[in-house]
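Asker: Here is a sequence with its predicted model. Questions after.
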Amino acid sequence: LDCLLYFVIGNNLPFKTQFEGLQKARDWGFKVPTQSKLAKNLNEVFEYINYWDKHRHDLPYETDGVVIKVNNLQHQEELGYTAKSPRWAMAYKFKAEQVTTKLNSISYQVGRTGAITPVANLEPVQLAGTIVKRASLHNADQIEKLDIRIGDEVFVEKGGEIIPKIIAVAQRGNQAEPTKYITHCPECQTELVRSEGEANHFCPNFYGCPPQIIGRIQHFITRKAMDIDGLGGETVALLFNAGLVTNYADLYELKKDQIIPLERMAEKSAENLINGIEKSKTIPFERVLYALGIRYVGETVAKKLAKHYKSIDAIAQASIMDLILVDEIGDKIAQSVVQFFENQENIRIIDRLKSFGVQLESGEEDVLLSEKLKGKTFVVSGVFEIYSRDELKKAIEDNGGKVGSSISSKTDYVIAGDNMGPSKLEKANQLKIAIITELDFKQMIDA
């Protein structure tokens, strides 16, 4: 393995731009790609893209595109992030390489939510540096749209140079009849359902279908959820198949002598697993809520719900209308949350998690310090002396306010530091939004 670095993270860095940072990292002895270039305008950006579209195959590793970044670190900080990605960087993807191969069969996988994913089993073929044998067909609509049939010669490419996908039929095989999508779960034989507006078919046997049970426990232990050291996806499957766990609450009753006889387990690994499970009891409520695997409740939604309701009991008692009133929670999420807590098996599992000491309410540090800023939206811009930007945002939220990512008519205050972005200043003035200093803000929350 080798490691090429491309970004330096830190406060008060000894440089002011992305490009200087890369050179500084090289000077410090880190491996940094030499292909980076500082472009003065968009024409130079596209020249760079066009060059590497042809020459990328000369590199000693696979690459699927070019990332364009704002060079000035202060501007990067001003632009900020969405929940998933920076606003100051954009990926340009090259056209994917295509090959043809034969479709030998179609199998069907069951996910942790019960969603069925059809998978194409292909005649092995070399594609973008690897041998490809399988490709996702996504859902019944995609199969029908492509009119794909077993025995067909198909075009395959890698989405983002990573995930193989079939994009069209190259030549019809001998199969005269169109592919018929399965009607029953391949794992538990339950009849599949498909709700209006849903792309996927689902197996409704939520508590009896093995891949769903294993998938939910695997989700529960992931790094962004309960982060249980010593426990991986394969071990979860071993525990389930041995009859030791049938839901994630069962993990907290495991004993070392039950685990040691399992394949690839020894005393030390069993001990690490038990310690990892015990340590997970300190994971904060918002991550536990995400770990429960409620449909449509990802990391961001879990944070919103945990911050608003403070405990699992309060969420369980909320109606659809109550939930919709929470910032960024819509109909679909609200209905899914209510359905989850209407299920008595889920309530029983949550009661067990409580009895084991899992964090199902916010700690003292998550409780609002005051509601002085309730109903007020703030945008933070510039460099500050009393607070860091993150500390400012936390102080706003701790006192009941909301942090906006950009200035709009809904913004109540802009907290301006040194080097505030000129475009933000202009927009704030246009919309007649109050511009305050960090001292003004401190007085608001100390009053």
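Answerer: Thanks, I have it.
Asker: Only C-alpha atoms from now on, for both contacts and neighbour counts.
Answerer: Will do.
Asker: all helices of the stretch 251-400 of the chain, in order?
Answerer: 256-259, 267-279, 285-291, 299-309, 312-317, 320-324, 331-342, 344-356, 389-398 (DSSP state H, counting those that start in this stretch).
Asker: Can you tell me which of those helices is packed in deepest?
Answerer: Highest mean neighbour count of these: helix 285-291, a mean of 25 (counted as mean count of other CA atoms under 10 Å).
Asker: Which residues does that one contact?
Answerer: For helix 285-291, the surrounding residues in contact (CA atoms under 8 Å, 6 or more residues apart in numbering) are 219-222, 224-226, 297-299, 302-303, 305-307, 311-312, 358-363.
Asker: Could you do stretch 295-305 as well?
Answerer: Outside stretch 295-305, the residues touching it (CA under 8 Å, 6+ apart) are 83, 113, 224, 286-287, 289-290, 315, 326-329, 332-333, 336-337.
Asker: with these in mind, which one is nearest to Gly276?
Answerer: Lys224 (14.4 Å; CA to CA).
Asker: Pull the number of nearby residues for the closest one.
Answerer: Residues contacting Lys224 under the criterion other CA atoms under 10 Å number 13.
Asker: That one looks like it's in a helix, true?
Answerer: No: assignment of Lys224 by DSSP: H, G, I helix; E, B strand; the rest coil gives coil, placing it outside any helix.
Asker: Give me the distance between it and Ile315.
Answerer: Lys224 is 21 Å from Ile315, where distance means CA to CA, to the nearest Å.
Asker: who are the neighbours in contact with Arg172?
Answerer: Per CA under 8 Å, 6+ apart, neighbours of Arg172: 149, 151-153.
Asker: can you redo those as a markdown table with neighbour count?
Answerer: Converted to a markdown table, the contacts of Arg172 look like this (neighbours: other CA atoms under 10 Å):
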| residue | neighbour count |
| --- | --- |
| Arg149 | 24 |
| Gly151 | 17 |
| Asp152 | 22 |
| Glu153 | 21 |
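Asker: so Asp229 sits in a helix?
Answerer: No: assessed with three-state DSSP, Asp229 is coil; it does not lie in a helix.
Asker: Glu286 versus the nearest residue to it once chain neighbours are set aside, what's the distance?
Answerer: Distance criterion CA to CA, 6 or more residues apart in numbering; nearest residue to Asp229, sequence neighbours excluded, is Gly276 at 4.7 Å. Using CA to CA, we find Gly276 at a distance of 19 Å from Glu286.
Asker: Got another one to weigh against that:
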Amino acid sequence: MKKLVEELNLHNYYYYTLDQPVVSDAEYDKLYDALRKMEQETGMVLPDSPTGRVGGETLKGFEEHTHLSRLWSLDKAQNHGSLDAWYTRVQKRIQEYNRQHPEQPLPEPSFVLELKFDGLTLNLTYEKGKLVQAATRGNGVTGEGILSQVKTIRTIPMTIPYREGTIEVQGEGMMFLSVLEAYNQTAAEPLKNARNAAAGALRNLNPQVTASRKLDAFFYHVGYTDKPLFENHEEMRDFLQRNHFKVNAHTQFMDDLAQVKEALVDIEAKRHEFDYLIDGAVIKLADMRTREVLGYTEKFPRWAIAYKFEAEEATTILQHVSWEVGRTGKVTPVATVEAVDIGGVTVQRCTLNNYGDIERKQLKHALGSLVFIRRSNDVIPEILGKVTEDQDGEEIILPKECPSCHSELVERGAHYFCENTLGCKPQIIGRLSHFSSRDAMDIETFSIKTATQLHEALGVNDPADLYDLTLDSLLQLERFGQKKAQNLLDALEKSKSKDLASFLFALGIPNTGKTTTKVLAHHFGSLDAVLAATRDELIAIHDIGDIVADSIVTFFQDERILQSIMRMRDCGVQAKWEQDTATVAVTSDSPFFEKTVVLTGTLTKMTRDEAKERLEAAGAKVTGSVSKKTDFLIAGEKAGSKLDKAKSLGIHVIEDEDEFIAMLDLHE
């Protein structure tokens, strides 16, 4: 078991941190499954086992953790003038020290420039090479222990080669934008933005929720050591890399401030090309002895400063807060603000996430008050807080009942839910729309407007009701002529032959998305087998944890769900899992076998979904973002930034669709 743990952790380092996998996914899974089997047989899990990264039991609360070395804030500069003023202060102190210590003068200042990540600060403690604690920044002296959550981040080593004492390593936990995009494509409850997604995951008492977010982290500082280890920042960076920490590739070393200013202009121009949020850059003196001599003010190190980019923020009046009900019954506050321009976009609606978010941002008495709002990377704008600390506005009232059906709301975790699933209009319309969507039953011509009309006029409350619709009933509806009505009936008839994975996704099982439902379909092979699956059978499937397993079992124990499924089957819904293009036996004769492929642009001879299915049938892994791991980029018409990035990384680009089809045909 120790040998397997060591081997798997090394493979994780090459795959997640270096982007240089040395074994195929199938080989890795074979080793992982062997380890998991041993753990189940022995009842023993080693502390640094990679199986611990999927998340353990829900915690009762966070424990306070005192950092070995204080985590400092940074003074800020927002223009070159304030950066010059900081450097003048640095030079003055260096010159004063050198006059007093001519025998050991400090070197000429040189700089390290790092990106300023917009995530959550992490402080990791290693004792004799083993990760023993992880904590949030807190007030800089004490934070919250989040070791169980941090262990789910695969780029964080649970053991390191340095075994000589105790060290604290600082970095930033985050959710990459491409990961957020992929998560939201299948999530029952999409996340609003990357920063909140990461912070919410790391401060979630259920580590399995953290694991589901697939967070990442960059590390940039060793805050505490038993003994001096570095003379300059470059040595510190090399130490971090040697000890398997992920270090951002955009760290730069420079000899003068003019170079730093040029680099800042370049970074700000490219800030939205990164796959993660940044809100500036950090400039540090590179020499460690100079840092020690300059020391700290009451709040900041004198040897570093944060250069903040032009804010994508504005102030405006919070006018109104409405409470909207989603298809899962979750009730979410949405703010209406006085229209304001941010980066050329007029903003009038902002997210508030949940009532806890309102209280945390001191917005409870903010109606009619001036608030800060932020819009970043085209995500839904969010309210950051009040401009003043005065409670001078009207109170935002948390509703006790559903704003739609007036049922009593139930608190679950950070959110409030309406449990009147069969009688709450927004939930009904949301479920009908999800059931009919492209990735589900793909009922053409169906829309939210259609769902609303069918519910209000014909009493369609359940997906099964759709298959009872007749031509005569549809012709009674406003704006439903013979052709439109027949097209909908034809689309419903066509949907009856959709495969099992699509049907399972259409049902809207909590905590499952397209990937999970496809895994279920492939593993069990039939709808009856999925319905009968036990919790233990589900947990035994790779990447299905306790929460997902419990959600699936509970969902299919609901008599209303089972009756709905039975009605749909009686109407001819097949929900079969057949050996089609998505599941044919994969052989290694395809050029795409075990390759990572990205699709971009518009294909003219097949849809993107068809291309993805054929690639997966050929043994490819299709992802949404370009990285060093990408083997092929298939570029259709109007391909954009992904094509440019692939060319810059030297990735094999296929821009001829006929060539792409010919390569697919080699397999088929």
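Answerer: Nice, I can see it. What you see is a predicted model, and the numbers here were worked out from it, not measured in a lab.
Asker: Could you find the counterpart of the residue nearest to Asp229 of the first structure in the second structure?
Answerer: Using TM-score structural alignment, the equivalent of Gly276 of the first structure in the second structure is Ala491.
Asker: give me every residue that touches the residue nearest to Asp229 of the first structure.
Answerer: Contacts of Gly276 of the first structure by CA under 8 Å, 6+ apart are 228-231.
Asker: next one: Leu124 of the second structure
Answerer: 131-135, 168-170.
Asker: what do you get for Gln171 of the first structure?
Answerer: So Gln171 of the first structure contacts 152-154 (CA under 8 Å, 6+ apart).
Asker: how about it, what's its match in the second structure?
Answerer: Using TM-score structural alignment, Gln171 of the first structure lines up with Thr388 in the second structure.
Asker: what's the spacing between the residue positioned nearest the centre of the second structure and Ser212 of the second structure?
Answerer: Among the residues of the second structure, the one closest to the centroid is Leu180, at 3.5 Å (CA atoms, centre = their mean). Distance of Leu180 of the second structure to Ser212 of the second structure, given as CA to CA: 11 Å.
Asker: next one: Glu312 of the second structure
Answerer: Glu312 of the second structure is 29 Å from Ser212 of the second structure, by CA to CA.
Asker: So which elements touch the host helix or strand of Thr88 of the second structure?
Answerer: In this structure, Thr88 of the second structure is located in helix 80-100 according to DSSP states H and E. When contacts are defined as 3 or more CA pairs under 8 Å, 6 or more residues apart in numbering; DSSP states H and E, helix 80-100 of the second structure packs onto helix 288-294.
Asker: ok, now with 10 Å
Answerer: Counting contacts by 3 or more CA pairs under 10 Å, 6 or more residues apart in numbering; DSSP states H and E, helix 80-100 of the second structure packs against strand 76-77, helix 257-270, strand 278-285, helix 288-294, strand 304-308.
Asker: Can you list the residue ranges for helices in the stretch 151-300 of the second structure?
Answerer: Using DSSP H, counting those that start in this stretch, helices in the stretch 151-300 of the second structure cover 177-186, 194-202, 207-212, 233-242, 257-270, 288-294.
Asker: Any idea which of the ones you listed gets closest to His11 of the second structure?
Answerer: With CA to CA as the measure, helix 233-242 is the member of those nearest His11 of the second structure (15.2 Å).
Asker: so where is the closest one in the first structure?
Answerer: Under TM-score structural alignment, helix 233-242 of the second structure has no counterpart anywhere in the first structure.
Asker: any idea how far that helix is from the chain center?
Answerer: Chain-centre distance of helix 233-242 of the second structure: 28 Å, with CA atoms, centre = their mean, to the nearest Å.
Asker: Map Lys354 of the first structure across to the second structure for me.
Answerer: Match for Lys354 of the first structure (TM-score structural alignment): Arg569.
Asker: ok so, going back, state the distance from the residue nearest to the centre of the second structure to Asn123 of the second structure.
Answerer: Taking CA to CA, one finds Leu180 of the second structure at 23 Å from Asn123 of the second structure.
Asker: Ok, Glu493 of the second structure next?
Answerer: 56 Å.
Asker: can you pull out the helices in the stretch 301-450 of the second structure?
Answerer: According to DSSP H, counting those that start in this stretch, the helices that the stretch 301-450 of the second structure contains are 355-360, 425-436, 448-458.
Asker: Redo those as CSV? Include mean neighbour count and distance to Glu657 of the second structure.
Answerer: Formatted as CSV, the helices of the stretch 301-450 of the second structure follow (neighbours: other CA atoms under 10 Å; distance: least, CA to CA, whole Å):
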stretch, mean neighbour count, distance to Glu657 of the second structure
helix 355-360, 16, 48
helix 425-436, 23, 30
helix 448-458, 16, 35
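Asker: would you list those helices in TSV and tack on distance to His272 of the second structure?
Answerer: TSV is the format used below for the helices of the stretch 301-450 of the second structure (distance: least, CA to CA, whole Å):
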stretch	distance to His272 of the second structure
helix 355-360	26
helix 425-436	31
helix 448-458	33
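Asker: Mind checking these for the one nearest to His415 of the second structure?
Answerer: Between these, helix 355-360 lies closest to His415 of the second structure; by CA to CA that is 7.4 Å.
Asker: distance from that closest one to the first structure after superposition?
Answerer: Compared with the first structure after fitting, helix 355-360 of the second structure has a mean deviation of 0.7 Å; criterion: mean CA distance after the TM-score superposition for the first structure.
Asker: Kindly name the residues of the first structure that line up with that helix.
Answerer: The aligned range for helix 355-360 of the second structure is 140-145, by TM-score structural alignment.
Asker: Can you tell me how far the nearest residue to Leu507 of the second structure once chain neighbours are set aside is from Gln482 of the second structure?
Answerer: With sequence-adjacent residues excluded and distances taken as CA to CA, 6+ apart, Leu507 of the second structure is closest to Phe435, at 6.3 Å. Distance of Phe435 of the second structure to Gln482 of the second structure, computed by CA to CA: 24 Å.
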